[in-house]
Every structure is written in structure tokens, then in C-alpha cells.
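[1] Sequence first, then the predicted structure, then my questions.
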Amino acid sequence: MIIAVFPGQGSQTPGFLAPWLESEVARERLQAFSDKAQVDLVAAGTSWDADRIRDTKIAQPLIVAASLLSYAALIERAGTRPQGVAGHSVGELAALAAAEVISSDEALRLVGIRGRAMADAAAVAQTGMSAIVGGDEQDVLSALEKHSLTPANFNGGGQIVAAGALGDLAELAASPPRGTRIIPLKVAGAFHTGYMASAVDTLRTAAATVETSDPTVTLWSNHDGSTLTHGRAAIDRMVAQIASPVRWDLCMASFAENGVTGIIELAPAGTLIGLAKRALRGVPSVAVKTPDDLEAAANLLTGDAA
């Protein structure tokens, strides 16, 4: 089984969409996505600087739009679809669209609302996130509890992301658990924690009337690594996930249990493939960063189908 995975916030870089927009079809599609998300995604993906695209309300629709543009290009090149999909954090909205639970346009409308609501929630208090690499997991979790921090992402491959007040994150960095490295993340708040409760309420209201279908390919939930078969349940999980930890480690364990034989990460790619190389050794993977990567991704996809 070859699957497609969709990255989360923090994977964007200035100008990364420029190569994709050499296609007039892709440019027109991105302009349509801009209308749905209420963000100028063409400018954001080509000319805005790192600080500007780090803004949560910009970053989230930008990432989902890029993932769906590159996913459509992959399908066109390969002539077939991956057999399963999963998304990390905001990437779950791209996965829902890829699994045909919701339309791409609806995904961009919802991610625009999600980004604005999470930015508003993050503005209430000075919070952030830091990746903790290495160390003993129980030691890490004990240190987070000691510093009143939440394990917001269990990324697998020996990485946990802590979230909470900036002062508490600074204290953690000053006295890290043994054998760990602390990396502050360039995000604007403590995502996937109780700080995001108001954003959950906003997105739940927006998603309540969305028309859904059941997934047409295997769809994993990053809430617990389970596979979802009902569209409405998938939407409900996506909404609640804003204030609950991302369990990408459990997703990767489920990939192994379900016979995944290849992974394609869509733009802006690289982060999830890096995690997979550490946790799923030997599984072929391709990161689709630019259109030049589509051939390798299509070859991996069609080779499995054959």
C-alpha cells in the first residue's frame, strides 16, 4: 500500500510555491483557493517573507493549498491515487479532501476559519512550542509535567513537542531532560492544548453544516492512529484535534501494521518523510517539494499499483 501524507504548520518556507505556479492551471486553482480561505495565497507562496507566512492565519491555508495542488499534480502524472492518506495537524484537512470526505474548496474555507480562530486563541496569552529530540520518553513527560507544559505532538522517531507558556518553555530549555535537545519552534501559540479551546468551538460551528462523504481510501486519524470509515466522524475528529495532542507516532505504527510499503509526502514536504525514515526504516519514501519530484513520486505510486 502506497500512502500520501500531508504536513502541518511550520513546514512552509518563503517562495516555495513559485515553481508550482509556472502552471497556469495551478495558478488559477490557487487563486480560487485564496477566495475560499480569504488569504492571498499566490502572494503568500511566492513573495511574502518568513515572518509574514509564519502568521497562523496565513500559514495554515497556505500549507493545505500547497498540499492539494501537489496532490492533484501527482494524480495527473501517475494516473492513479494513493491507497491511503493521513495528515499531521492542519494537514488533516488536506487528507480529508484527498479522501473525498469534503471538497477541496470546503477544506480551504474551513482551514481559513481554523487559522483565524487559532490565531485569535493564541493572542490571549504568550505561549509557544518546542521540539524535544532524544532522551527517555518517560523522563521527557515527567519534565513537561514539572514545568506545567503539555506534550502537544508525539511525532515518533524520538521526538515530542512541548507546548505552553513561554516562561515555562524557557525553564525547560534551561534544564532539559538528560540526553535531549530542545528546539524552539517558529509557531505563534500552544497548539493542540487547552489554550485552543475557543478555536475548537469556532470550527465546530463552521463544520456543523458541511456536507460529508465516507472516505474513498484508507484515512488515518492523528488523534490515535486509527482508521476512520465515516465522514462525519472524521470531521468531528479534525475539529477536536485542535486542542488535543497529535499522535503521529501512533499513525506511523498503524502504517506498519496495515502493510504500508511506500510514503509520499506532499508539498511543502520533508518533515514527515524525515520522521518516517527514523521510525519506519526501509519503507521507500518521496518528498514532493517541487514539480521536479513528481516523477519519482508517480513511479513509486504506479510501481505499487502494478
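    Arrived safely.

[2] Please make it C-alpha for all contacts and neighbour counts, starting now.
    OK.

[3] residue boundaries of the helices in the protein?
    Using DSSP state H, the helices of the chain run over 24-37, 41-46, 50-54, 56-78, 91-98, 104-122, 137-146, 166-174, 197-207, 231-240, 248-257, 271-279, 294-305.

[4] Structure two is appended below for comparative analysis:
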Amino acid sequence: MNNSIFIFPGQGSQKIGMGKDFYDHSPIAKEMIEKASQRVEIDFTTLLFEENDRLDQTEFAQPAILLVSLIAHRLFVEQCKVIPKVVLGHSLGEFSALSAASAMDYLDAVELVHQRGLLMKKACEGINAGMMALLGLDDATVENLTCKERELGKKVWAANYNGDGQIVIAGNRDDLVSLESLFKEAGAKKSVLLPMSVASHCPLLSSAQPKLEAYLDQWLKESFAMPIISNVTASEYQSKVEAKMLLSQQLISPVKYKQSILYVESSTDSFIEFGGSVLKGLNKRITQKPTYSITDMKSLEEVLALL
């Protein structure tokens, strides 16, 4: 496992109670949560540990997930000197990966993704945005169907390539629902409308790009400790100039998660997921290489023991 690649989950991995074990047993985690709460004026102890409906709202989910991921990563690197060749994340997780690669201070990253969530929310106001998961269709079939439907005036795009036979599409919610029978006829085993009020990774977010670029310019450092795999290209980058362009493009481009894992799998013997276990599930569809998830102190100790 000394040749592991670090991976970071995205939106949809959030759940009440995440990070609680870190907070209860680690002074570092407690300090990180307290400092993040002060920085963006969000009480993360309430958001993360008490029942509420805000954790599913994009402007709160994004900083919460990133914060827990970076706590897990910090606790790991404090005790282990494994340096990955590259790091990557799924959508929001790419920002966690940037911070893990010393491209951005973690508090700047918390504020950046909070602002990113607000920009995405604003871009989708009044357009009835939504996302839908499709199971059982190959990439080409989904691409062809959505392309034909766009020519007919529907607002639908492939948004996340999560694994063979698992794609998420984004766009206008009514348009997505209207195409469910079409996808079933094409062989989809299941279509599930996701509890999302934004349409991530499609052109409906283009109005958010200029402001996100400005925030990236403000908070990204010039040099990174290691390369990051881009969701947009499924290949690596390692400069502020590239990061600004690619992370702005990421808002309106599909997440090539499956392609990213396939790109790096020959250069690693395992993956370590920080702060969640969603990617561990996705990776089972993509690669034979094992994925270890660090979500609490027990799983942290188990992964450290394997090294």
C-alpha cells in the first residue's frame, strides 16, 4: 500500500454524523472544525452532528464534505509518510484533492466550495434543475439519446461517468422525467431522480464560471506538491493556470470519474478514500485494485495497520 492513490468523495456522500468520531477523539479534528466554523460562519458541529435539512443543500453540503475529507487526510498524513503519485476526487472531491496536494489552504478551500455551492444554487434558480441516475446503459447510448433530445429542445446532458452501466444525467427536471420511458426502452434497468436542486456539470451552470475563476485566482497557490487528475480531461495537471481553467470548465463538463480511475490504475496497488465510502463502491465497478475508506478513527487505524 506504499503506492496508494488518494481519492476524495463528492456531493451525495454527506450524512448526519460524519466526522463525529474524529471530532470526539482528535484535538486536530476539533480545531479544524472550529476554525472552519469561524471562517465561513457555519456551525459545523450543528450541521454535521445534529438532525437538519441543510446538509443536503449544496452550499452547506460542499464545505461539510470537504472539511471531513481533509480532516481524515490530515489525521492520516500525521501518522503516515506515504506520498501518492497523484490525487483525485469526484466533482467537489477535486477541490479536496487540491488542498491535499498543498495547492490550497484547507480554510481557503472550505470558503471556496461554500461559495461554489452558492454560485451553483444561484445559476439554477428558476430553471427547475435536477439530476437523474441511470443504471444499465452504456456511455454511448446515453450520449446519443441525450444529444438527440437536445436537438428536439430538451435540456439534458450526461453529467457523471461513475462506472460501467452507471451514469448520472443533468438538466431540466421536467425534461429528465419525460425521458424515463425512453431510457427504459433503450435498456435502462433503473432511473432514479436524485434529491438535487442543482444541475451539476452541464451548461446550465455557465453563469457561475467567471466568479468561480475569480475565487480560484484568489486562493490557489502557484505550486502543487503533486499532480491532480482533472475530472474534465481524466489526465493530470499541476499548475494554478491549468487549475483555474479546468475547475471552471468542470462546472459545465461531465465528471470523467471512471476514466480517471482507469487512467491511474496501472500505476497503483490501491486507493485510499478520505471522509466517505461512496467511491469505494464505485471503484468496485471499475477496477480490481482495492479501495480503503477512512471515515472514523477505527478505519483510520485499520488502514494505517495495513501499511
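    Cool, the structure landed. The model shown is predicted, which means the values in this text are computed figures rather than measured ones.

[5] thinking again about what came up before, a markdown table for the helices of the first structure, including distance to residue 219 of the first structure?
    Shown next, in a markdown table, are the helices of the first structure (distance: least, CA to CA, whole Å):
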| stretch | distance to residue 219 of the first structure |
| --- | --- |
| helix 24-37 | 23 |
| helix 41-46 | 27 |
| helix 50-54 | 28 |
| helix 56-78 | 15 |
| helix 91-98 | 8 |
| helix 104-122 | 15 |
| helix 137-146 | 28 |
| helix 166-174 | 34 |
| helix 197-207 | 19 |
| helix 231-240 | 9 |
| helix 248-257 | 10 |
| helix 271-279 | 16 |
| helix 294-305 | 17 |
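
[6] What range does stretch 162-171 of the second structure cover in the first structure?
    Stretch 162-171 of the second structure corresponds to residues 155-164 in the first structure, going by TM-score structural alignment.

[7] Show the end-to-end separation of that stretch, please.
    Distance between the two ends of stretch 155-164 of the first structure: 17 Å, counting by CA to CA, to the nearest Å.

[8] what does that stretch contact?
    Identification of contacts with stretch 155-164 of the first structure by CA atoms under 8 Å, 6 or more residues apart in numbering yields 127-135, 137, 144, 148-154, 169, 189-191, 193, 246-250, 252, 275-276, 278-279.

[9] now stretch 195-213 of the first structure
    Residues from elsewhere that reach stretch 195-213 of the first structure (CA under 8 Å, 6+ apart): 100-102, 106, 110, 113-114, 117-118, 120-122, 190, 230-232, 235-236, 239-240, 242-243.

[10] Over to stretch 19-37 of the second structure?
    Stretch 19-37 of the second structure is contacted from outside by 42-45, 48-49, 67-68, 71-72, 75, 107, 110, 275, 295-297, using CA under 8 Å, 6+ apart.

[11] count of neighbours near the counterpart of residue 265 of the first structure in the second structure?
    Mapped onto the second structure by TM-score structural alignment, residue 265 of the first structure lines up with residue 273. Residue 273 of the second structure: 25 surrounding residues under other CA atoms under 10 Å.

[12] any idea how far residue 81 of the first structure is from the alignment partner in the first structure of residue 16 of the second structure?
    Aligned counterpart of residue 16 of the second structure in the first structure: residue 14 (TM-score structural alignment). According to CA to CA, residue 14 of the first structure and residue 81 of the first structure sit 29 Å apart.
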